[in-house]
Each structure stands twice: as C-alpha cells, then as structure tokens.
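>>> Here you go, sequence then predicted model.
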Amino acid sequence: MTPWEGMRLTSAQVDPYRREWEAANRRALDGEGPLLGVLGDSAAQGIGAPTPFEGWVGQLQRRLEGIDGHRWRVLNLSVSGARAHTVMDEQLPRLWRVGQPVDLVVCAVGGNDMYRSTRRQVHDRFTRLLRALPAPGTWHGDQRTIVTTLPQGLGRRRAGIANDLVRTLGPQRGLEVADLWATTGPPWRGKYAEDMFHPNALGYGHWVDAILGTIRPDRRSLGGDLPVVGTR
C-alpha cells in the first residue's frame, strides 16, 4: 500500500470517529466516576487505530481503570486538524463549560502546527496555550493537568521550539510533561498506520506509556497504586 492510499484510509476515519466520540462524550457526562478531559487533534481522535477507542485516549482510559479500579469517564474534546491555538480558542472554552469537576486533563497537540506555520507562530501559539491550560487543583485538590511534547517524525526545528516551551513553561505552571519525543524514536517499524504519519494501536500504546510515566513512583495519584511504566 502506498502512503497516498494510506492517507485515503485514515482520512475516511475522520467523520465516523468524530461521531463515535461525540456519542461517547454524551454518555460520559451522564455517568458517574472520575472524569478525564482530553484536548488535542486527530491523534486524540484515534485516527490510524482500528477503532477510535484503540487510540491513545481509549488505551489510557483502560489503563487508568486498571490502576485504581474506578470506571473512568472520558470527555474527548479533540478535533482532527486542530492546532495549538484552536485547542485554546475552541476546546478549552468547552471544557470550562462542562459544569462538572474534571479529575485529569491531558493535552496532546502540535502536529498540525508543524506545517504552514512560522517559527514565531509556533512559539506564540504554544506560549498562549501553556498559559491557558488548567493549573493543577483547578477543580479540586487532586486535579492534575498533563501536556505532551510533540513526537518524533515532525519538523525538528519547529518541534524543538514547541517542546522547549512545554518542558520549561509547563512545569512553571505546575503542568506535568509527558515526553513523547523521548519515547517515539526509532525503531518505529510496525507502529505507524497505513498513512505512515499517524501511529497505529501499538504506536499509541507508547504514547500512553509516556503519559503514565508522569506519575512518579514516590507518590500516589488518581485514587490508586501507581503503575510500573512499560508493563502492559
């Protein structure tokens, strides 16, 4: 299969995956249990995985449930094609309007900012986003916010600008950093979707390893024992 044919396959996932997450979001808001709020782009929609729930968001939900035994609800506000400024301008306002406490916020965005954007735009967008994300304790004392670096495979210079901001400005605001760049290096054969851009389900599993890796072994969090990162 050529990358062009692969792009057609993953592009065909966009609308059905969006509809499935919209239905899942409605069920989540009507349910009970800790709430995970997700901000991001097509990766958070699960594009490239066999189903929307086998992307990193669905895998993270299941692994959180395995950690603390609670049934986690997911409010996935991501949109395919989103950039850092659209997360801030469109997705964050929706999160503030939820009307329920959010226990964990995870923001993973930036792939689309690497194209048709100047370095200055990347710097300004990520600075604004990192200053706008909910600080820990926004809804209650145990609430946390995790922001990811960009994975490898994107424009190194622009990704470096974004990642440097995530690693410096994020912790200054109390945000926890999941370093996708450090966990997505080669070899990555067998971990890409057919378009050779999005991860497949196996590749998304490595994203979850990085996100859960922000939970340090010297603390308890999320209502249960901490995982040993790297075990599945």
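Received the coordinates, thanks.
>>> From now on I want contacts and neighbour counts done on CA atoms only, so please keep to that.
Fine.
>>> Taking the centroid of the protein, which residue is nearest it?
Central residue of the chain (CA atoms, centre = their mean): A108, 3.5 Å from the mean position.
>>> from memory it sits against A162, does it?
No: A108 is not in contact with A162 according to CA atoms under 8 Å; the separation is 11.7 Å.
>>> Can you check which residues contact both of the two?
When contacts are counted by CA atoms under 8 Å, 6 or more residues apart in numbering, A108 and A162 have T149, L150 as shared neighbours.
>>> Which residue ranges of this structure form strands?
Per DSSP state E, the chain carries strands over the ranges 35-40, 73-76, 104-108, 144-148, 176-178.
>>> okay, those in a markdown table with distance to G185 next?
Output for the strands of the chain, formatted as a markdown table (distance: least, CA to CA, whole Å):
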| stretch | distance to G185 |
| --- | --- |
| strand 35-40 | 21 |
| strand 73-76 | 27 |
| strand 104-108 | 17 |
| strand 144-148 | 15 |
| strand 176-178 | 14 |
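>>> can you give me the helices in the chain?
3-11, 14-30, 42-45, 56-68, 84-86, 92-96, 119-132, 156-172, 180-183, 201-212 (DSSP state H).
>>> Could you identify which of those helices is most buried?
Stretch with highest mean neighbour count among the helices of the chain: helix 42-45 (a mean of 26; mean count of other CA atoms under 10 Å).
>>> tally of neighbours for the closest residue in space to G55 that isn't next to it in sequence?
Residue nearest to G55 in three dimensions, not counting chain neighbours: G46, with 3.9 Å by CA to CA, 6 or more residues apart in numbering. G46 has 31 neighbouring residues, counting by other CA atoms under 10 Å.
>>> Ok, V79 next?
Using other CA under 10 Å, the number of residues around V79 comes to 20.
>>> ok, it touching G46?
No: when contacts are counted by CA under 8 Å, V79 is not listed as touching G46 (10.5 Å).
>>> For G155, which non-adjacent residue is closest in space?
According to CA to CA, 6+ apart, the nearest residue to G155 is M114 (6.2 Å).
>>> swap in P171?
Distance criterion CA to CA, 6+ apart; nearest residue to P171, sequence neighbours excluded, is V177 at 7.3 Å.
>>> check contacts around that neighbour.
With contacts defined as CA under 8 Å, 6+ apart, V177 is in contact with I146, V147, T148, T149, V166, R167, G170, P171, I211, T214.
>>> which neighbours do V79 and G46 share?
Shared contacts of V79 and G46 (CA under 8 Å, 6+ apart): none.
>>> re earlier: relative to E54, how far out is the residue nearest to P171?
V177 sits at a distance of 22 Å from E54 (criterion: CA to CA, to the nearest Å).
>>> Presented hereafter is structure B, for comparison with structure A:
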Amino acid sequence: MPVPRPLPRVVAIGAAIGVAIGGIALAATAAAFGWRAFRARQAENSAILNETLPIHSKWWRDHAKQRGELLYVAIGDSAAQGIGASRPDHSYVGVLADDIRERTGRSLRVVNLSVSGATVGLAVRDQLPRFEKLKPDIVTVAIGANDIADWDASAFARGIRTVFDAVPKHAIVAELPCFYFPRNERRVAEANRILHAAAAERGLVVVPLHEATRRQGVRGILTDFANDWFHPNDRGYRVWAGVFRPAVVQRLRALRVLRPE
C-alpha cells in the first residue's frame, strides 16, 4: 500500500467542496462532534483517499492500452480520475464510457489524460503533449477548479485558450462547478465567463456543470461527496456524467454510431 502523502494543493473540485462544507454542513457537523475531532476525522479520511491517487492513475494507464473501435479522451483533474468514487470507473469518465458502449454496441478505448491537482497551466504542460498524438472520436474537458484557490484571471484565460486551441471542434467542455460561498463564487463566475467566451470563439459546446452542482444544494453536500468532504462519491459523479451526457449523445449521433432505437 502506498505511503500516504499530503493531498495536492487543490485536487479536482476540492476547493469547491471544501468551501461548501465550510458552510451549513461543516458547521453542523463540527458542532455535533467537536471541531478537533471533526478535523482529525477529516484528515484521516483524506489520508485514506490519498492512497487511491496512484491506484486510480495506474488503473487508467492500464485501461488506456485496451483497443477499441472508438476512442474517448478525457482532459481534467482528480474528478476525471474518480478520486472519491468506490472505483476508478465510477468517475464521470467511467460512467460516460459505459454509457457510450451501451448506446453504440461498439468497443471503446478510454485514454484518461487527467492528473490529480491539475490546473489549466498544468494541463497545458502535461496533458496536451500527450493529447496531440491522439485522434479521438469523443473528447471531454473539465479543468480549472484548481485555479480558483490562487486565482489569476489572466493566467487562466491564457491557459484555457491554449487547451481549447488544442482540442477538436467536437470537444465537450464543462463549466467549473459551484463553489457555494460568495468570494469563491465570484471567482468561479469570472472563470466561467472566460471559459464560455473562449469556447464560443472556437465553436465548442459547453455543458452546464455549475448550474447542475448548484441545484444539488445542501442535500447534495450531504449525499454526493466522499468522506474527505472534498471529492464527489459515486452519486456525485453520476451528476457530473448526467451533465455531459446530452452532448455526448449528440456527438455519437454525428458519428452515426448510435444503435437504432
């Protein structure tokens, strides 16, 4: 078993969920169990999930070697890796992959380029060089939530435009998710405005992840996240997959690979 290491500065939508839990749910839990006990339990759960980082990464690398009639490539962070899910393929990438196989009856190769803790700048550095060697049929991009903690609008804009320039016109892009607290939501709103503008300039489809996660509200905070209070659980990742699904189905329709209804 890997030796636990500190979690990356912000992993996947860690800042989003951490902020949410910093509100009503966190206050209630801390009040019920005591702040020190709560923080100790949170640290313990984070350490447990931290051990899954290399496990998930290896799982995706191994599965990328499988052949398939169709190729699905994901650019992203630990949400794409599925940290917090019961198993790697229960991430939104895995859920979408299973959906594609069922809807088409075709074999599918999945190349998950995501890296836990990735910002748009790190995606440009680490994921795009690998992406340019591929010719995917389906592409999803969900990146940028890790930029919110040390927000730099200019750097985000440069990075997201570089990512969008590298992906094909049929790539499906997700908004940043809801961060709940006003200060962070202001940053997210600015990031999503930049993201929408850059996508529109390039004719890319953007799916409404922010609205979908915002609608989950307090109920979602209590039911859709893993024990570290940072990452989605299986239920939460199904919400993410549901946001992508209509655009993915539209892409499959354009490829003429959907099974007859």
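Sure thing, it's come through. The structure displayed is predicted, hence computed values, not measured ones.
>>> TM-score of the superposed pair?
Once superposed, chain against chain, the TM-score is 0.84 (TM-score structural alignment, normalised by the length of the first structure); 213 aligned residues with a CA RMSD of 2.2 Å.
>>> picking that back up, can you say which of the helices of the first structure is nearest to Y192 of the first structure?
Proximity to Y192 of the first structure (CA to CA) singles out helix 201-212 among those, at 6.4 Å.
>>> so the closest one matches what in the second structure?
Counting by TM-score structural alignment, helix 201-212 of the first structure pairs with residues 234-245 of the second structure.
>>> Give me the contact list for that stretch.
Contact with stretch 234-245 of the second structure is made by 79, 82, 84-86, 90-93, 95-96, 172, 174, 207-209, 212-213, 220, 223-225, as judged by CA under 8 Å, 6+ apart.
>>> Mean per-residue distance, that stretch versus the first structure.
On superposition with the first structure, the mean distance recorded for stretch 234-245 of the second structure (mean CA distance after the TM-score superposition for the first structure) is 0.7 Å.
>>> quick one: stretch 192-208 of the second structure aligns where in the first structure?
Taken onto the first structure by TM-score structural alignment, stretch 192-208 of the second structure occupies residues 163-179 there.
>>> Same question for stretch 101-117 of the second structure.
Aligned using TM-score structural alignment, stretch 101-117 of the second structure spans residues 65-81 in the first structure.
>>> ok so, going back, in CSV, list the helices of the first structure along with distance to R220 of the first structure.
Output for those, formatted as CSV (distance: least, CA to CA, whole Å):
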stretch, distance to R220 of the first structure
helix 3-11, 38
helix 14-30, 25
helix 42-45, 26
helix 56-68, 10
helix 84-86, 31
helix 92-96, 26
helix 119-132, 25
helix 156-172, 19
helix 180-183, 23
helix 201-212, 12
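>>> What distance do you get for the closest residue to K135 of the second structure other than its chain neighbours to V207 of the second structure?
Leaving aside its sequence neighbours, K135 of the second structure sits nearest to L71 (CA to CA, 6+ apart; 7.6 Å). For L71 of the second structure, the distance to V207 of the second structure equals 20 Å [CA to CA].
>>> Tell me which of these two has more neighbours.
For the pair L71 of the second structure and V207, the greater number of neighbours falls to V207 (22 against 19), based on other CA under 10 Å.
>>> A174 is in contact with that one, correct?
Yes: with contact defined as CA under 8 Å, V207 of the second structure counts as touching A174 (4.9 Å).
>>> To which residue of the first structure is S154 of the second structure aligned?
Using TM-score structural alignment, S154 of the second structure pairs with R120 in the first structure.
>>> er, P88 of the second structure I mean
Correspondence of P88 of the second structure to the first structure, assessed by TM-score structural alignment: P52.
>>> Identify the residues contacting its match.
By CA under 8 Å, 6+ apart, P52 of the first structure lies in contact with Y17, E20, W21, Q45, G46, G58.
>>> Name the nearest residue to the last one, ignoring sequence neighbours.
Same thing as G58 of the first structure. Nearest one to G58 of the first structure, counting by CA to CA, 6+ apart, is P52 at 7.4 Å.
>>> Same question for the second one.
Here the nearest residue to E20 of the first structure in space, its sequence neighbours aside, is P52; by CA to CA, 6+ apart that works out to 7.4 Å.
>>> any idea how far the one you found is from R216 of the first structure?
According to CA to CA, P52 of the first structure and R216 of the first structure sit 28 Å apart.
>>> cool, M1 of the first structure as well?
41 Å.
>>> what do you get for V166 of the first structure?
18 Å.
>>> Ok, D41 of the first structure next?
In terms of CA to CA, D41 of the first structure sits 27 Å off from R216 of the first structure.
>>> what about the second structure, which of the contacts of V177 of the first structure hold up?
Retained contacts for these in the second structure, judged by both residues aligned by TM-score structural alignment, their matches' CA atoms under 8 Å, are I146, V147, T148, T149, R167, G170.
>>> In the second structure, what residue corresponds to the third one?
When the structures are aligned by TM-score structural alignment, the residue of the second structure matched to T148 of the first structure is A174.
>>> Okay, A20 of the second structure and R251 of the second structure: tell me how far apart.
A20 of the second structure is 33 Å from R251 of the second structure, by CA to CA.
>>> what does Y237 of the second structure give?
From Y237 of the second structure across to R251 of the second structure, the span is 21 Å (CA to CA).
>>> sorry, back to before: and M1 and R216 of the first structure? Which one has more around it.
The neighbour count for M1 of the first structure versus R216, taken as other CA under 10 Å, is higher for R216 (13 against 7).
>>> so who does that one touch?
L226.
>>> what do you get for R131 of the first structure?
By CA under 8 Å, 6+ apart, the contact set of R131 of the first structure is L169, R173.
>>> related to what we said a few turns ago, the residue nearest to G155 of the first structure touches L154, doesn't it?
Yes: between M114 of the first structure and L154 there is a contact under CA under 8 Å: 6.9 Å.
>>> which residue in the first structure lines up with A47 of the second structure?
By TM-score structural alignment, A47 of the second structure lines up with R8 in the first structure.
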